[in-house]
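Peer 1: fold the stuff below for me.
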Amino acid sequence: MTSIAVVPGSFDPVTFGHLDVIERAATIFDEVHVVVVHNPDKKPLLSLESRIDLIRTAVEKFDMAAKIVVTGWQDGLLVEYCKQVGATVLVKGVRNQQDIGYETQMVLMNRSLAGIETMFVLPDPAFSAVSSSLVRQVFHLGGDVSEYVPQHVIDIMAAAALSDENSAAE
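Peer 2: Now for the predicted structure:
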């Protein structure tokens, strides 16, 4: 029997913390689906397609890249995706107690809706204080985010920011 896990997130942008959790999940499960989901409470900087491409590029470097599927999901509940692919576990990176408190409600709902379990993974301590929103904020204020995201992510963020500036100028 193949063990399949789903690592969901908005990944806007994908950080080294996310990649650490994804890589560690790939050491535990036979197949890992990284699913870029739409969060109605957030206005993403990067398009869904860009986020998928950025993750694919980053995980190509992993020894276990063949075990990782990267896709998007906007067609309803994440547990429906899990059912479609036969996943039995959601893997969530948590950085602190606040994350655990937020995630606990979703854990209980997902288990109630579909019987899917959730596994919390703490990222490498070097990335435990890093969030995508913090990376975006530091980047927009001109700070160096190269310790937190791969270079190809910085390049796409810069292009997106330039595109936004050009759109605003028109």
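
Peer 1: drop to CA atoms for contacts and neighbour counts, all remaining ones
Peer 2: Noted.

Peer 1: show me how far stretch 28-37 is from its chain's centre.
Peer 2: Chain-centre distance of stretch 28-37: 10 Å, with Cα atoms, centre = their mean, to the nearest Å.

Peer 1: contacts for it, please.
Peer 2: Applying Cα atoms under 8 Å, 6 or more residues apart in numbering, the contact partners of stretch 28-37 are 2-11, 22, 25-26, 48, 51-52, 67-74, 78.

Peer 1: out of the residues you listed, which end up buried?
Peer 2: Buried subset of these (neighbour count, 16 or more other Cα atoms under 10 Å): 4-11, 22, 25-26, 48, 51-52, 67-68, 70-72, 78.

Peer 1: all helices for this protein, in order.
Peer 2: Ranges of helices in the chain, per DSSP state H, are 16-28, 48-59, 78-85, 97-114, 132-140, 151-169.

Peer 1: packing partners for the second one?
Peer 2: This means helix 48-59. Counting contacts by 3 or more Cα pairs under 8 Å, 6 or more residues apart in numbering; DSSP states H and E, helix 48-59 packs against helix 16-28, strand 31-37, strand 68-73.

Peer 1: can you tell me which of the ones you listed is nearest to residue 120?
Peer 2: helix 16-28 (9.4 Å; Cα to Cα).

Peer 1: tally of neighbours for the closest residue to residue 146 other than its chain neighbours?
Peer 2: If the residues on either side of it in the chain are set aside, residue 146 comes closest to residue 154, at 7.4 Å by Cα to Cα, 6 or more residues apart in numbering. Summarising burial for residue 154: neighbours were counted as other Cα atoms under 10 Å, giving 19.

Peer 1: structure for this one too, so we can compare:
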Amino acid sequence: MRIGLYPGTFDPLTLGHEDIIRRSCALVDKLVIGVAINRDKGPLFSLEERVAMILGECAAISEGTGCEVVVHPFENLLIDCARDVGAQVIIRGLRAVSDFEYEFQMVGMNRVLDDTIETVFLMAEAQHQAIASRLVKEIARLGGDVSKFVSPAVNDALIARLSS
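Peer 2: I've put the predicted structure just below:
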């Protein structure tokens, strides 16, 4: 069984994330979505809320592709998380050249830590290249419409969170 790990904070899950998840399912039999517990980033949504969003949005992807999609919170090194879930490949989404520079360094470090785990990069589809969770949250905080960047359920969650 080919197992892939797609890590991120997913705060919130965007249509760009969903695109990478859907396309990753064509490459692996089981996709583990690693939800990073990063207290330094001060997430808008709790870990439990982010996991629930991902599970809700990815059920249809799993059913439509036949790929098993599971969610796995983690707070350790990415390479250790990959080992924990039995992943042979780490999947990373790229939007721009600036993403590549950071990811290039990470791949080098991860290869030194464990050269049996490959990293695969998927370029975001053109319509999703500008989407970043950080920008989605900023637009939503300032009262902008983010419905073009997130699913209806995530949009509703953002509105509810920011109006309280």
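
Peer 1: residue 144 is in contact with the residue nearest to residue 146 of structure 1, correct?
Peer 2: No: with contacts counted by Cα atoms under 8 Å, residue 154 of structure 1 stays clear of residue 144, the gap being 9.4 Å.

Peer 1: can you give me the buried ones in stretch 31-47 of structure 1?
Peer 2: Buried residues in stretch 31-47 of structure 1, defined by neighbour count with 16+ other Cα under 10 Å: 31-38, 44-46.

Peer 1: so who does residue 133 of structure 1 touch?
Peer 2: By Cα under 8 Å, 6+ apart, the contact set of residue 133 of structure 1 is residue 12.

Peer 1: so of the buried residues of stretch 31-47 of structure 1, which two are at opposite extremes in space?
Peer 2: Farthest-apart pair in the buried residues of stretch 31-47 of structure 1 is 31 and 45; separation 28.7 Å (Cα to Cα).

Peer 1: quick one on the thing from earlier: roughly how far apart are the residue nearest to residue 146 of structure 1 and residue 133 of structure 1?
Peer 2: Using Cα to Cα, to the nearest Å, we find residue 154 of structure 1 at a distance of 14 Å from residue 133 of structure 1.

Peer 1: then residue 77 of structure 1?
Peer 2: Using Cα to Cα, residue 77 of structure 1 is found at 23 Å from residue 133 of structure 1.

Peer 1: also residue 13 of structure 1?
Peer 2: 8 Å.

Peer 1: likewise residue 47 of structure 1?
Peer 2: Separation of residue 47 of structure 1 from residue 133 of structure 1 (Cα to Cα): 15 Å.

Peer 1: next: residue 149 of structure 1.
Peer 2: For residue 149 of structure 1, the distance to residue 133 of structure 1 (Cα to Cα) stands at 12 Å.

Peer 1: re earlier: wait, which of the helices and strands packed on helix 48-59 of structure 1 is closest to residue 62 of structure 1?
Peer 2: Here helix 16-28 is closest among the helices and strands packed on helix 48-59 of structure 1 (Cα to Cα), at 7.1 Å.

Peer 1: got the angle for that closest one vs helix 48-59?
Peer 2: Relative orientation of helix 16-28 of structure 1 versus helix 48-59 (axes from the mean of the first three to the mean of the last three Cα atoms, to 10 degrees): 60 degrees.

Peer 1: if you drop the residues flanking it in sequence, what lies closest to residue 23 of structure 1?
Peer 2: In space, residue 23 of structure 1 is closest to residue 62, 7.1 Å off (Cα to Cα, 6+ apart).

Peer 1: can you verify my assumption that that neighbour contacts residue 22?
Peer 2: No: counting by Cα under 8 Å, residue 62 of structure 1 stays clear of residue 22, with 9.7 Å between them.

Peer 1: can you add distance to residue 138 of structure 1 and give the helices and strands packed on helix 48-59 of structure 1 back as JSON lines?
Peer 2: Formatted as JSON lines, the helices and strands packed on helix 48-59 of structure 1 follow (distance: least, Cα to Cα, whole Å):
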{"stretch": "helix 16-28", "distance to residue 138 of structure 1": "15"}
{"stretch": "strand 31-37", "distance to residue 138 of structure 1": "22"}
{"stretch": "strand 68-73", "distance to residue 138 of structure 1": "26"}
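
Peer 1: quick one: which of the ones you listed is nearest residue 97 of structure 1?
Peer 2: Proximity to residue 97 of structure 1 (Cα to Cα) singles out helix 16-28 among the helices and strands packed on helix 48-59 of structure 1, at 16.4 Å.

Peer 1: sounds good, over and out.
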